[in-house]
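Visitor: okay, sequence plus prediction incoming.
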Amino acid sequence: MRSETPTAATDDSAPGDGLVRAGAIVFIVGAVATLVTVAPLFLGSDPFPTVAYLVSMLMGVGFLIAGAGVFRSIAAQRRRARAVQAATVVPTGPSAS
C-alpha cells in the first residue's frame, strides 16, 4: 500500500493562511513568555526584567496578526463568491426573440 504525501503542487492555501500561521507562532511565543513571567509570583523568587514583560506583549500582537489573516481570507472568499455569482446571473428582462 502506497502512502501519498501532500506536495507544494497540491497545497491549496488560501490568502491569509500565512498570516494566521505566523500569528499563531507569535501568540505561542507570547503565551510562553507570559507563563515564564508569572512563574516568579508563585515560586516566590525575584521577578524577571522588563524585557520579559515586553515579550509577553507578543501574545496580543500574534492575536492581531492572526485576525488580519482571517479577515484577508474572508475578503478573498467574498470576492470569489461575487465572481461566481456574476458569472451565473441570468438576465430576467424581456427576451429579444
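Guide: Done, it's in.
Visitor: rest of the way, CA atoms for contacts and neighbours
Guide: Fine.
Visitor: how much space separates residue 42 from residue 12?
Guide: 45 Å (C-alpha to C-alpha, to the nearest Å).
Visitor: got it, and residue 77?
Guide: For residue 77, the distance to residue 12 - C-alpha to C-alpha - is 14 Å.
Visitor: more neighbours: which of these two?
Guide: residue 77 (14 against 8; other C-alpha atoms under 10 Å).
Visitor: which ones are touching the spatially most central residue of the chain?
Guide: Closest to where the C-alpha atoms of the chain average out (C-alpha atoms, centre = their mean) is residue 20, at 1.6 Å. With contacts defined as C-alpha atoms under 8 Å, 6 or more residues apart in numbering, residue 20 is in contact with 65-70.
Visitor: alongside the first one, take a look at this:
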Amino acid sequence: MSSETPRAGDLLVRTGAVVFLVGAVATMATMAPLFLGADPLPPVAWFVCMLMGVGFLIAGAGVLRSIAEQRRQASGASSASQ
C-alpha cells in the first residue's frame, strides 16, 4: 500500500483503466470467433468493445484533471512566495 495521498484525477485514471480492460477483453472475445471459424457474437458484444475508447477517454480526463490541479498548486505556491 502506498503512503502517497491520492491526487485529483487518480480515481478517474483507475476507473478508465478498468473500463478499458473490460473493453479489451470484449474485443478479444468478439474477434476470436472470426479467427476460429465459429459463428460471430451478437451485436451487443460488439458494442461492449466500444468500452475501450470510453475507458481511454475517462483515463485521459483524469490525467487532464491531475495536470490542472498541479498547475493550480504551482501557481498558488509561486504567488505565495512573491
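Guide: It's in. All values reported here derive from a predicted model rather than from experimental measurement.
Visitor: the residue nearest to the centre of structure 1 corresponds to which position in structure 2?
Guide: Per TM-score structural alignment, the equivalent position to residue 20 of structure 1 in structure 2 is residue 13.
Visitor: what distance separates the helix or strand encompassing that match from the centre of its chain?
Guide: Per DSSP states H and E: residue 13 of structure 2 is located in helix 10-36. Distance, stretch centre to chain centre, for helix 10-36 of structure 2: 11 Å (C-alpha atoms, centre = their mean, to the nearest Å).
Visitor: tell me the helix or strand right after it.
Guide: helix 43-49.
Visitor: ok, the aligned partner of residue 32 of structure 1 in structure 2 to residue 43 of structure 2 distance?
Guide: Residue 32 of structure 1 maps onto residue 25 in structure 2, with residues paired by TM-score structural alignment. When distance is defined by C-alpha to C-alpha, residue 25 of structure 2 is 16 Å away from residue 43 of structure 2.
Visitor: out of these two, which sits in the busier spot?
Guide: residue 25 (15 against 9).
Visitor: identify the residues contacting that one.
Guide: In this structure, residue 25 of structure 2 makes contact with no residue, judged by C-alpha under 8 Å, 6+ apart.
Visitor: how close does it sit to residue 64 of structure 2?
Guide: From residue 25 of structure 2 to residue 64 of structure 2 the distance is 26 Å (C-alpha to C-alpha).
Visitor: residue 45 of structure 1: how many residues sit nearby?
Guide: 9.
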